[in-house]
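K.L.:
coordinates only, sequence not included:
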């Protein structure tokens, strides 16, 4: 089973804004200074996007490529898949997710309803209410 990564969608305020980043683009590459240590295990896994303290979407990781300036491109499938929101704190660097802890995809035609904002969901989870 591949590993998954999490990443803050810096600058995005909503899922719709993140989806706008994907519109009309062919290849999606996320450039980073440091390649994740366990990058080989992540190929075939997903990059899960965090917005407002919640995982909201994912894209499949196709591979890692070194750039001319020494940085790394994480090559992503140019398709954004909405997932059921899972509370997740903001972080720096890479965090790995196993399949058991990864957010589940929203099924085609499924209505996700009004999801709780990430901060509120985290507080309710700490209190054992969700």
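P.N.:
Structure received. Owing to the predicted nature of the structure, the values given are computational and were not obtained by experimental measurement.

K.L.:
all contacts plus neighbour counts: C-alpha atoms, from now on.
P.N.:
Fine.

K.L.:
counting residues per strand, which one in this structure is longest?
P.N.:
Counting residues, the longest strand found in the chain (DSSP state E) is strand 54-66.

K.L.:
got the contact list for the very next helix or strand once past it?
P.N.:
Next along the chain after strand 54-66, taking DSSP states H and E as the criterion, comes strand 72-76. Here strand 72-76 makes contact (C-alpha atoms under 8 Å, 6 or more residues apart in numbering) with 27-35, 47, 59-67.

K.L.:
Against that first model, consider the following:
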């Protein structure tokens, strides 16, 4: 059964910051990846069509499909993890998300839908879009 992950994109002000960070990373690696000290217990479910949903400035804004999750040893010989993603960032319906540490699993039924191109309102900032949606006026 597919499972997703939600993670804070610390230090990013917008999706452009995430894109730039991943472009720089891809000069040294063939695909975007993220190192984390903790190893997910449900790797098989995440790799069964799962994505990471990035929270930027308190709002889930984009997702990336997982291509691999590697258990590695870090520089200190401790068990760690590399989350490897598809390069494409897929815009999703903005969804507010309170701060948290680490990551959270996300069931497919609870995941925000992908934004469809040409729907209108694409020029609205994601945080405003999320507030309008939360107030049920969008």
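P.N.:
Great, that's in hand. Because the structure is predicted, anything quoted here is derived from the model rather than measured.

K.L.:
Superposed, how do the two chains score by TM?
P.N.:
Comparison of the two superposed chains (TM-score structural alignment, normalised by the length of structure 1) gives a TM-score of 0.83, and 125 aligned residues with a C-alpha RMSD of 2.2 Å.

K.L.:
Structure 2: matching residues for the longest strand of structure 1?
P.N.:
Aligned by TM-score structural alignment, strand 54-66 of structure 1 falls on residues 59-71 of structure 2.

K.L.:
Do a quick rundown of the strands in structure 1.
P.N.:
Under DSSP E, structure 1 gives strands at 4-8, 28-32, 46-51, 54-66, 72-76, 81-87, 95-97.

K.L.:
mean shift of the second one relative to structure 2?
P.N.:
Between strand 28-32 of structure 1 and its aligned partner residues in structure 2, the average distance after superposition works out to 0.9 Å, using mean C-alpha distance after the TM-score superposition for structure 1.

K.L.:
Ok, the fifth one next?
P.N.:
For strand 72-76 of structure 1, the mean deviation from structure 2 after alignment is 0.8 Å (mean C-alpha distance after the TM-score superposition for structure 1).

K.L.:
Could you report the distance from residue 106 of structure 2 to residue 99 of structure 2?
P.N.:
15 Å (C-alpha to C-alpha, to the nearest Å).

K.L.:
Which one's more surrounded, the two?
P.N.:
residue 106 (19 against 12; other C-alpha atoms under 10 Å).

K.L.:
Return the distance of the equivalent of that one over in structure 1 relative to residue 48 of structure 1.
P.N.:
Using TM-score structural alignment, the partner of residue 106 of structure 2 in structure 1 is residue 97. Separation of residue 97 of structure 1 from residue 48 of structure 1 (C-alpha to C-alpha): 9 Å.

K.L.:
what touches both of those two?
P.N.:
What both residue 97 of structure 1 and residue 48 touch, as defined by C-alpha under 8 Å, 6+ apart, is the set 4-6.

K.L.:
Please report which of these has the highest neighbour count.
P.N.:
residue 4 (27 neighbours).

K.L.:
Can you check which helix is longest in structure 2?
P.N.:
helix 15-25 (DSSP state H).
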